[in-house]
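Undergrad: No letters, just coordinates:
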């Protein structure tokens, strides 16, 4: 559905571009991205789609809008659940080697609206293995990742695969719902994807 709406919202892509689906979740995204890199040898990767929006005091970021992210991190790689959770980095497991400056976060190529202020906080996306089921879970995740603006289930995997292959990557996500709100009647998927398409036109 996301791919179809994006294609319909953009009046023609450059000939050298292709839109591919990478599946659902961190495992499928990692495998599919690796397959596509080996098959197509892209010069650049742009991750597009929907994400949940954490509460933020910024009118620029609302449900139905889209944004380019500066970095992506991941939750769920470690031990325990809830308040007992400890990340792999906290346990001393350097599983990302040289890909990350802090053991959990990957920098990505800035979007066309990149901050001119070098001191501005990076726009961070949080990738998870299972999305927040309710506002309480969303609040717990936000407390562990206070800099995260959105929640998705694929982007970290794509970024890691791209980094390992030496391919620049950008991440553009539309906010379809508040993180932890699972009633899809309240979601704004169409508006979010239309916003993604509008932002994507800036780089086509």
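TA: Thanks, I have it. Computed from a prediction, not measured in an experiment: that's the story for all the values here.
Undergrad: Every contact and neighbour count from this point should use C-alpha atoms.
TA: OK.
Undergrad: Run through the strands of this structure in chain order.
TA: Along the chain, counting by DSSP state E, strands occupy 45-53, 66-69, 71-75, 78-79, 86-87, 105-107, 124-128, 148-152, 169-178.
Undergrad: Of those strands, which is nearest residue 141?
TA: Of all those, it is strand 71-75 that lies closest to residue 141, at 8.1 Å by C-alpha to C-alpha.
Undergrad: mind listing the helices for this protein?
TA: Per DSSP state H, the chain carries helices over the ranges 2-9, 26-40, 135-144, 155-165, 189-200.
Undergrad: that older thread, next, format the strands of the chain as TSV and append distance to residue 113.
TA: Listed next are the strands of the chain as TSV, based on distance: least, C-alpha to C-alpha, whole Å:
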stretch	distance to residue 113
strand 45-53	15
strand 66-69	8
strand 71-75	14
strand 78-79	34
strand 86-87	32
strand 105-107	16
strand 124-128	15
strand 148-152	16
strand 169-178	11
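Undergrad: Check it against this one:
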């Protein structure tokens, strides 16, 4: 399978866990645009039956505490839209786009069961949350949100253009909210990422669930 990460440390954790014989890892760079471009290039270069967006993320406490694994049942573009007098409206509400990609539930359940993951929406943002107010706003707009990252929706959009299903798996390094770098646990999250990929189901099982 094709695994798309943002940075080299994530790629290294994935490869330590899964091994180069089980996955092809692409380091895309940070953000949805870079992720979409790298995913599209990789799929054009070599077909893959499925794509997995992976890496570390912020978790919405208490649903996804530090060290937790999260598997997305919805991959959402959380800040793609417009601010209006009535509040934020996403591009789907405005009538000219989509903000959600939803992996097949059977594949989500298989991946989550194998990795011990929390299942919930993972939000893709272009600007990482840095305040309690924005964290509360996102949680209110996306009930049950489990994590916030910066690449998943870009990966899923590119995969959709190629007719390839996409999943997203994240491990939590910090709580979504005020930026407190002293509280980040990046090493712990990378360790959790490695362990999750060591427990990854065989790609054929995931393909069957994705297509089933």
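TA: Yes, it's here. What you see is a predicted model; the values in this text were computed from it and never measured.
Undergrad: what's next to stretch 119-139 of structure 2, contact-wise?
TA: For stretch 119-139 of structure 2, the surrounding residues in contact (C-alpha atoms under 8 Å, 6 or more residues apart in numbering) are 31-32, 60, 70-80, 108, 112, 142, 144-153, 168, 176-179.
Undergrad: would you turn the strands of structure 1 into JSON lines with mean neighbour count?
TA: JSON lines is the format used below for the strands of structure 1 (neighbours: other C-alpha atoms under 10 Å):
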{"stretch": "strand 45-53", "mean neighbour count": "24"}
{"stretch": "strand 66-69", "mean neighbour count": "25"}
{"stretch": "strand 71-75", "mean neighbour count": "23"}
{"stretch": "strand 78-79", "mean neighbour count": "13"}
{"stretch": "strand 86-87", "mean neighbour count": "16"}
{"stretch": "strand 105-107", "mean neighbour count": "20"}
{"stretch": "strand 124-128", "mean neighbour count": "25"}
{"stretch": "strand 148-152", "mean neighbour count": "27"}
{"stretch": "strand 169-178", "mean neighbour count": "26"}
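Undergrad: Out of these, flag the one nearest residue 14 of structure 1.
TA: Between residue 14 of structure 1 and the strands of structure 1, the shortest separation by C-alpha to C-alpha is 13.8 Å, and it involves strand 45-53.
Undergrad: the inter-axis angle of that closest one versus helix 189-200?
TA: 140 degrees (axes from the mean of the first three to the mean of the last three C-alpha atoms, to 10 degrees).
Undergrad: Where in structure 2 does strand 45-53 of structure 1 align, residue-wise?
TA: Alignment of strand 45-53 of structure 1 against structure 2: residues 51-59, by TM-score structural alignment.
Undergrad: okay, the helices of structure 1 in TSV with distance to residue 104 of structure 1 next?
TA: Listed next are these as TSV, based on distance: least, C-alpha to C-alpha, whole Å:
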stretch	distance to residue 104 of structure 1
helix 2-9	28
helix 26-40	15
helix 135-144	12
helix 155-165	10
helix 189-200	26
